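Enquirer: Mind looking at a prediction? Sequence and model below.
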Amino acid sequence: MRTPPTPDDPEAWTAYLAEGNAKQARKRVSIDLIIRDHSGRVLVVNPSYKPDWDLPGGMVESNESPEDAGQREVHEELGLHLTPGRLLVVEWVPPHGPWDDQLAFILDGGELSIEQSAELRPHDDELSELAMMDPADARPLLRPRLLPRYDAALAALADGRARYLSDGHPIH
């Protein structure tokens, strides 16, 4: 077994770290936002490319932070300029279908002004429609895999405590 290089040899050290990095797991990462209006209703969107409604958000791109991805996604899809707030939920989602495992985040998207709510519409072909709904009324529209994460996010909004889920189950 060869002796690993040390930081005293920066070129060898960087190559050694890069080799280790190449062998480590890569996770898919998604970001959703809970965006509300002045009445406490939540924004849900109907993607044109998959069944069931969803929360605004999407997949995080390579080397992009979840909050930057959330900001990018709501701008691309809804024309909104907002800064995602605090963490509500992070869930480890196991491999399913053709997909590897993933880390799924939900951040607080804040409250829209009355003007923002009135002007809200899809801004690209990824969304066929959107709606502001009472949180309970939105549940039946959302895909089943999202429901534990959605419920945990609503609870985190209510009590100020972020949640961690593993495959839909709370980890305390």
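Expert: Cool, the structure landed.
Enquirer: C-alpha from now on. contacts and neighbour counts both.
Expert: Will do.
Enquirer: Tell me how many other residues crowd Ile114.
Expert: Using other CA atoms under 10 Å, Ile114 has 11 other residues around it.
Enquirer: correction: Gly58
Expert: Residues lying near Gly58 (other CA under 10 Å) number 20.
Enquirer: Check the secondary structure at the most centrally placed residue in the chain for me.
Expert: Geometric centre of the chain, nearest residue: Ile31, 1.2 Å, by CA atoms, centre = their mean. Assigned by DSSP: H, G, I helix; E, B strand; the rest coil, the conformation of Ile31 is strand.
Enquirer: Pull up the gap between it and Asn46, please.
Expert: Between Ile31 and Asn46 the distance is 16 Å, computed by CA to CA, to the nearest Å.
Enquirer: what's the answer for Leu55, then?
Expert: Leu55 is 9 Å from Asn46, by CA to CA.
Enquirer: again with Arg149
Expert: Going from Arg149 to Asn46 by CA to CA gives 18 Å.
Enquirer: Mind jotting down where the strands sit in the chain?
Expert: Ranges of strands in the chain, per DSSP state E, are 28-36, 42-47, 57-59, 87-93, 102-111, 127-133, 163-166, 169-170.
Enquirer: now the ones you listed as TSV including distance to Glu77?
Expert: Compiled in TSV, the strands of the chain are given as follows (distance: least, CA to CA, whole Å):
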stretch	distance to Glu77
strand 28-36	12
strand 42-47	10
strand 57-59	9
strand 87-93	21
strand 102-111	14
strand 127-133	7
strand 163-166	27
strand 169-170	30
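Enquirer: right, so of those strands, which gets closest to Pro10?
Expert: Closest approach to Pro10 among the strands of the chain is made by strand 28-36 (30.6 Å; CA to CA).
Enquirer: so what does the closest one touch, helix or strand wise?
Expert: Strand 28-36 sits against strand 42-47, strand 57-59, helix 66-78, strand 102-111, with contacts defined as 3 or more CA pairs under 8 Å, 6 or more residues apart in numbering; DSSP states H and E.
Enquirer: try this one next to it:
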Amino acid sequence: MNGVEPLYRRDPDAWNRYLAEGNASQPRKRVGADALVFDQDGRILLVDPNYKPDWDLPGGMVEANEPPPAAVARELVEELGLSLRVDTLRVLCLDWVSPHGPWDDSLMFVFDAGTLGPDQVAALRIGDHELSAFEFCSTGEAQSRLRPRMWLRVRAALDAREARQIAYLQDGQPFTS
């Protein structure tokens, strides 16, 4: 060193302002968090959002400074009245989605929310004005209802669940280095 004390030591407030400026100018990413939820017959829970043409997994966008598992737990309560402990959710898949249409790039998580018992299934209710329906679907039904990009993510999440691994995708395709 040249004998000058670094800014972070001599003026911590100035250092924090410097970091805040950098933080304000760096890119932001949209982050989504969805859940794979199963019934006792192994069918996948899908929701029918009324603001887009295809069915989807339950979940949604992560709010500012919200951890993705907390976001998916919040969305499950808001959308379906389903309350799950955050610490029971396990990451199955992370998909980096490149810019498309009006959207910048994003990071999309899929969490394993486990298998619901009959009482939990019976208690599901649409609690969000964004949904028009929900249904447990076979894998084939899910594939036909989900948009292709989403199906790739779900397929990877299902495989990761079976292998007890985490899948990392880029635009729905396995990342290979």
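Expert: Here it is on my side, so go on. Keep in mind that this is a model prediction, so the values were computed, not measured.
Enquirer: rewinding a little: quick one, which of Arg149 and Asn46 of structure 1 is more surrounded?
Expert: For Arg149 of structure 1 and Asn46, the more surrounded residue by other CA under 10 Å is Arg149, and the numbers stand at 27 against 21.
Enquirer: In structure 2, what residue corresponds to the more buried one?
Expert: Residue pairing (TM-score structural alignment): Arg149 of structure 1 is matched to Arg153 of structure 2.
Enquirer: from what I can see that match touches Leu92, true?
Expert: No. Judged on CA atoms under 8 Å, Arg153 of structure 2 makes no contact with Leu92 at a distance of 9.7 Å.
Enquirer: Spit out the residues that contact the two alike.
Expert: Residues touching both Arg153 of structure 2 and Leu92 comprise Val110, with contact defined as CA atoms under 8 Å, 6 or more residues apart in numbering.
Enquirer: can you tell which of the helices and strands packed on strand 28-36 of structure 1 is closest to Asp8 of structure 1?
Expert: By CA to CA (comparing all of these), the closest turns out to be helix 66-78, at 34.4 Å.
Enquirer: Which strands or helices does that closest one pack on?
Expert: Using 3+ CA pairs under 8 Å, 6+ apart, helix 66-78 of structure 1 sits against strand 28-36, strand 57-59.
Enquirer: What span of structure 2 is it aligned with?
Expert: Taken onto structure 2 by TM-score structural alignment, helix 66-78 of structure 1 occupies residues 68-80 there.
Enquirer: and what of stretch 42-53 of structure 1?
Expert: So stretch 42-53 of structure 1 sits over residues 44-55 in structure 2, by TM-score structural alignment.
Enquirer: next one: stretch 15-23 of structure 1
Expert: With TM-score structural alignment applied, stretch 15-23 of structure 1 matches the range 17-25 in structure 2.
Enquirer: That stretch vs structure 1, average offset?
Expert: Mean deviation of stretch 17-25 of structure 2 relative to structure 1 after superposition (mean CA distance after the TM-score superposition for structure 1): 1.0 Å.
Enquirer: what distance separates that stretch from the centre of its chain?
Expert: 27 Å (CA atoms, centre = their mean, to the nearest Å).
Enquirer: what sits up against that stretch?
Expert: By CA under 8 Å, 6+ apart, no residue outside stretch 17-25 of structure 2 reaches it.
Enquirer: Could you do stretch 33-51 of structure 1 as well?
Expert: Against stretch 33-51 of structure 1 from outside (CA under 8 Å, 6+ apart): 52-57, 70, 84, 106-114, 117, 125-135, 138, 143, 153.
Enquirer: start to end distance for it?
Expert: In stretch 33-51 of structure 1, first residue to last residue: 19 Å (CA to CA).
Enquirer: just stretch 136-156 of structure 1 next, same as before
Expert: From its first residue to its last, stretch 136-156 of structure 1 covers 15 Å (CA to CA).
Enquirer: just stretch 118-137 of structure 2 next, same as before
Expert: Termini of stretch 118-137 of structure 2 sit 15 Å apart (CA to CA).
Enquirer: which residues in structure 1 does it match up with?
Expert: Counting by TM-score structural alignment, stretch 118-137 of structure 2 pairs with residues 114-133 of structure 1.
Enquirer: Tell me which residues are up against the matching stretch.
Expert: 36-38, 41-49, 76-79.
Enquirer: and if you look at stretch 152-167 of structure 1?
Expert: 34, 87-94, 106, 108, 149, 170-172.
Enquirer: Many thanks, we can stop here.
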